[in-house]
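> A predicted structure for the sequence below; I have some questions about it.
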Amino acid sequence: MTTTPPSDGSGRSPGPEAGDASDFPILYEDNHLLGIVKPVNVPVQEDASGDPDLLTLLKEDLKRRYGKPGNVFLGLVHRLDRPVGGAMIFAKTSKGASRLSESVRSRSFRKLYFTVVHGAPASPSGRLKHWLLKDAKTNTVRAVRSGTPGAKEAILDYTVLGTEDGLSLLRIELLTGRSHQIRVQLSETGCPLYGDQKYGAALNKPGWQIALWSAVVGFPHPVAKEDVTLISLPPATYPWNQWPREVYQRAVRD
């Protein structure tokens, strides 16, 4: 089963002022799951900023839509960084949450992203492997040597879909799910993400929106067992609009 938003796939991206879950297009919903398009600049969970967070907004929306009293269960299965938008799946039952979390651990949970980077990788496609170490105090991640205490292996596959005006569009398949993984690994190769102030400040200007989008989330349904695929295409704004929509549509089908 494959689902896409009803329009161009981008959905609405209301940004940090978002305060209503009705702003978020629903990609998939049944008794166990809720799949939505996460807007950019909305935190997935409550953070120090105090801004409205996705998990709370979605719980309030479920409570309102279904007239549920008291607390509403909604399980967080995977995460996206605050500035990143695109497809996300949540579990509406504890059984769904447990089985989806197991899919993540067993790597049967598929995560495909689009990103725009400065420059171009040395090869048109390939696999990147790094060991990443997170500094919780600064919320930053860096690549370190294998065997460094606390470091975790990070693996991704990439394909260059096109290059325009010094920027390259990449299709990324995540094989592990480390914090800031795509951003750090590509920065390590000399191709920081467009708009990424944290790992590419030398090439990006303040105010540029990071060009990273969760395009495909795929997994076995936790109860029905059929394969579910959620698809969301990035908005038709710069730098995404440097490439025709057909490039994105073909890439999510491959």
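Received, thanks.
> okay, CA-based contacts and neighbour counts for the rest of this
Will do.
> Next, the distance between the ends of stretch 186-196.
With Cα to Cα, to the nearest Å applied, stretch 186-196 spans 11 Å between its terminal residues.
> To clarify, my last question referred to stretch 195-208.
End-to-end distance for stretch 195-208, by Cα to Cα: 5 Å.
> ok, now stretch 155-173?
9 Å.
> Helices of the stretch 1-150 of the chain, residue ranges please.
54-66, 94-105 (DSSP state H, counting those that start in this stretch).
> Please list all residues in contact with the residue most central in space within the chain.
The centre of the chain sits closest to residue 214, judged by Cα atoms, centre = their mean, with a distance of 3.6 Å. Contact analysis of residue 214 by Cα atoms under 8 Å, 6 or more residues apart in numbering lists 84, 85, 86, 87, 88, 111, 112, 113, 114, 232.
> could you dump these to a markdown table with neighbour count and distance to residue 220?
Below are the contacts of residue 214 laid out as a markdown table (neighbours: other Cα atoms under 10 Å; distance: Cα to Cα, whole Å):
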| residue | neighbour count | distance to residue 220 |
| --- | --- | --- |
| 84 | 20 | 24 |
| 85 | 28 | 22 |
| 86 | 28 | 19 |
| 87 | 33 | 16 |
| 88 | 28 | 15 |
| 111 | 24 | 13 |
| 112 | 22 | 16 |
| 113 | 23 | 19 |
| 114 | 27 | 22 |
| 232 | 30 | 18 |
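> Nearest to residue 219 among those residues?
residue 111 (9.1 Å; Cα to Cα).
> still on that earlier bit, of all the contacts of residue 214, which comes closest to residue 193?
Nearest to residue 193 among those, with distances taken as Cα to Cα, is residue 114, at 10.7 Å.
> Excluding chain neighbours, what is closest to that closest one?
Closest residue to residue 114 apart from its sequence neighbours, by Cα to Cα, 6 or more residues apart in numbering: residue 171 at 4.8 Å.
> check contacts around the one you found.
112, 113, 114, 115, 158, 159, 160, 161, 251.
> My assumption is that it lies in a strand; please confirm.
Yes - counting by DSSP: H, G, I helix; E, B strand; the rest coil, residue 171 is found in a strand.
> My guess is residue 55 contacts residue 44. True?
Yes - if you go by Cα atoms under 8 Å, residue 55 and residue 44 touch, sitting 5.9 Å apart.
> putting a second one here so we can go through both:
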Amino acid sequence: MQLPDAPEDEIEDLASADSDELYEHHRIQVDKGQALLRVDKFLMDRLPNVTRNKLQDAIKAESVRVNGKPTKASYKVKPLDVITVTLANPPRDTDVVPENIPLNIVYEDEELMMINKPAGMVVHPAYNNWSGTLVNGLVYYLQNLPTSRNGDIRPGLVHRIDKDTSGLLVIAKSEFAMTYLAKQFFDHTIERTYYAIVWGVPAQAKGTIVGHIGRSVKDRKVMAVYPEGDFGKPAVTHYQVLESFTYCSLIKCNLETGRTHQIRAHMKYLGHPLFNDATYGGDKILKGQQTGSYKAFVQNTFDLLPRQALHAKSLGFIHPTTQQFVFFESELPSDFVAALERWRQYGEVLQNRIQS
């Protein structure tokens, strides 16, 4: 089974390419509802690992074409345009190698599987992570995994969660199940609940965060919130504070949409980054005292939970064949529980000080 080449190294050395033969690396058909947008900005959002300089070099070298013709960076993409990236070097061979990786299967039938993914496991092979992924394990465990549409080969995957996020994933075992489940994700009828530890305590115990999410123009690895909706894709997150520890809090998030880094980006936008989320600034002390003992406490808690404090706790959806609503819930992993317990204890100490 083959995967498309990773975008990071596909616009690497255009000037030194010495082959007359070109190979198509990407073919993207613009959606019917796409608003007019410069082709360089459009591709920056679609090819997340490509820098602006590399993309501009590719356009200058006529390696980016619209409807078969070289384009300029200022060209405004139109609905149903076909954009291709063609380079002198062929796409790398990216066969998914089956690997005997232990999978925490919490449910399985003929149509689907529920996997409880541990933190640290990459879901899908990509740049710098061609092996050891969940997909490598799935290909080993299941020989005939379905793929999604539009040439994007994602064996069995209907959705994903980040490498350092733990929790539940539903895996489709048939083309019918993939289509049926994908429709529910598209219609936003899937019930998804995440638990997170965030810095500070939101002013409102319950709330909804609405703001388009797209890649930051300053850092392509980070998603930014665009509240005016002129960039990115619509995103809606409902949150509820479950526990308060004065300087941190445990929250529950229900996703109405499923954008890349949605909870992480939305919570930072709200002013409450996830605890120990290095990408979004949560790996520093953002609330609390600057005493040596407090700094030591936070660092020890970081050590217990060396990743962003985010867990995909539950999934609910209509089963493809029974047509019945099914609901799956997972326990919080040990590292999350350890950090949570430390904050509970610290919160109690703070409350006792205040009362005394």
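Yes, it's here. Because the structure is a prediction, the values reported are computed rather than measured.
> With both chains overlaid, what TM-score comes out?
Superposed pair, TM-score by TM-score structural alignment, normalised by the length of the first structure: 0.78. Supporting alignment: 217 aligned residues with a Cα RMSD of 2.2 Å.
> For the strand or helix carrying residue 299 of the second structure, buried residues please.
Element membership of residue 299 of the second structure, judged by DSSP states H and E, is helix 292-304. Within helix 292-304 of the second structure, the residues scored as buried using 16 or more other Cα atoms under 10 Å are 298, 299, 301, 302, 304.
> re the thing from before, please identify which of residue 55 and residue 44 of the first structure sits among more neighbours.
Of the pair residue 55 of the first structure and residue 44, residue 44 is the one with more neighbours under other Cα atoms under 10 Å, namely 21 against 18.
> Who are the contact partners of the more buried one?
Here residue 44 of the first structure is in contact with 53, 54, 55, 79, 80, 81, 82 (Cα under 8 Å, 6+ apart).
> Please identify which of the buried residues of helix 292-304 of the second structure is nearest to residue 258 of the second structure.
Distances from residue 258 of the second structure to those, taken as Cα to Cα, are shortest for residue 302 (27.0 Å).
> so residue 184 of the second structure makes contact with residue 191?
No - judged on Cα under 8 Å, residue 184 of the second structure makes no contact with residue 191 at a distance of 9.6 Å.
> Out of the helices of the stretch 1-150 of the first structure, which is the most enclosed?
Ranked by mean neighbour count, the helices of the stretch 1-150 of the first structure are led by helix 94-105 with a mean of 18 (mean count of other Cα atoms under 10 Å).
> Mean deviation, that helix versus the second structure?
By mean Cα distance after the TM-score superposition for the first structure, the fitted helix 94-105 of the first structure averages 0.4 Å away from its aligned residues in the second structure.
> Could I get the buried residue list for the helix ranked longest in the second structure?
When the second structure is scanned for its longest helix (criterion: DSSP state H), the result is helix 334-355. The neighbour-count check on helix 334-355 of the second structure (16+ other Cα under 10 Å) flags 335, 336, 339, 340, 342, 343, 344, 346, 347 as buried.
> Also stretch 183-190 of the first structure?
Buried, per 16+ other Cα under 10 Å, within stretch 183-190 of the first structure: 183, 184, 185, 186, 187, 188.
> Please apply the same query to stretch 102-118 of the second structure.
By 16+ other Cα under 10 Å, the buried positions in stretch 102-118 of the second structure come out as 111, 112, 113, 114, 115, 116, 117, 118.
> Distance to residue 146 of the second structure added to those residues, as CSV?
Shown next, in CSV, are those (distance: Cα to Cα, whole Å):
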residue, distance to residue 146 of the second structure
111, 11
112, 11
113, 13
114, 16
115, 16
116, 20
117, 20
118, 23
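> What about the residues you listed, which are in strands?
Among those, the ones falling in strands (DSSP state E) are 112, 113, 114, 115, 116, 117.
> Can you find the partner of the first one in the first structure?
Same thing as residue 112 of the second structure. Using TM-score structural alignment, the partner of residue 112 of the second structure in the first structure is residue 33.
> Spit out the contact partners of the closest residue to its match other than its chain neighbours.
Of all residues not flanking residue 33 of the first structure in the chain, residue 91 sits nearest, at 4.6 Å (Cα to Cα, 6+ apart). Residues in contact with residue 91 of the first structure (Cα under 8 Å, 6+ apart) are 32, 33, 34, 74, 75, 76, 77, 97, 100.
> my guess is the fourth one meets residue 95, correct?
No - counting by Cα under 8 Å, no contact exists between residue 74 of the first structure and residue 95, whose distance comes to 11.2 Å.
> which residues do the two both contact?
Common contact partners of residue 74 of the first structure and residue 95 (Cα under 8 Å, 6+ apart): none.
> Return the residue of the second structure aligned against residue 86 of the first structure.
Under the alignment (TM-score structural alignment), residue 86 of the first structure pairs with residue 167 of the second structure.
> now swap in residue 128 of the first structure and tell me
By TM-score structural alignment, residue 128 of the first structure lines up with residue 209.
> try residue 179 of the first structure
Under the alignment by TM-score structural alignment, residue 179 of the first structure pairs with residue 260 in the second structure.
> Was I right to think that match contacts residue 223?
Yes - with contact defined as Cα under 8 Å, residue 260 of the second structure reaches residue 223; the gap is 7.3 Å.
> list residues touching both of those two?
Common contacts of residue 260 of the second structure and residue 223 (Cα under 8 Å, 6+ apart): residue 213.
> More neighbours: these two, which one.
residue 223 (25 against 18).
> And the more buried one, how far from residue 215 of the second structure?
Relative to residue 215 of the second structure, and taking Cα to Cα, residue 223 of the second structure is found at 4 Å.
> Next: residue 192 of the second structure.
Distance from residue 192 of the second structure to residue 215 of the second structure, by Cα to Cα: 23 Å.
> Check residue 129 of the second structure too.
Counting by Cα to Cα, the gap from residue 129 of the second structure to residue 215 of the second structure is 21 Å.
> more neighbours, the two?
Comparing residue 129 of the second structure with residue 215 by other Cα under 10 Å, the one with more neighbours is residue 215, at 22 against 12.
> close enough to count as contact, that one and residue 42?
No - using Cα under 8 Å, residue 215 of the second structure is not in contact with residue 42; the gap is 10.8 Å.
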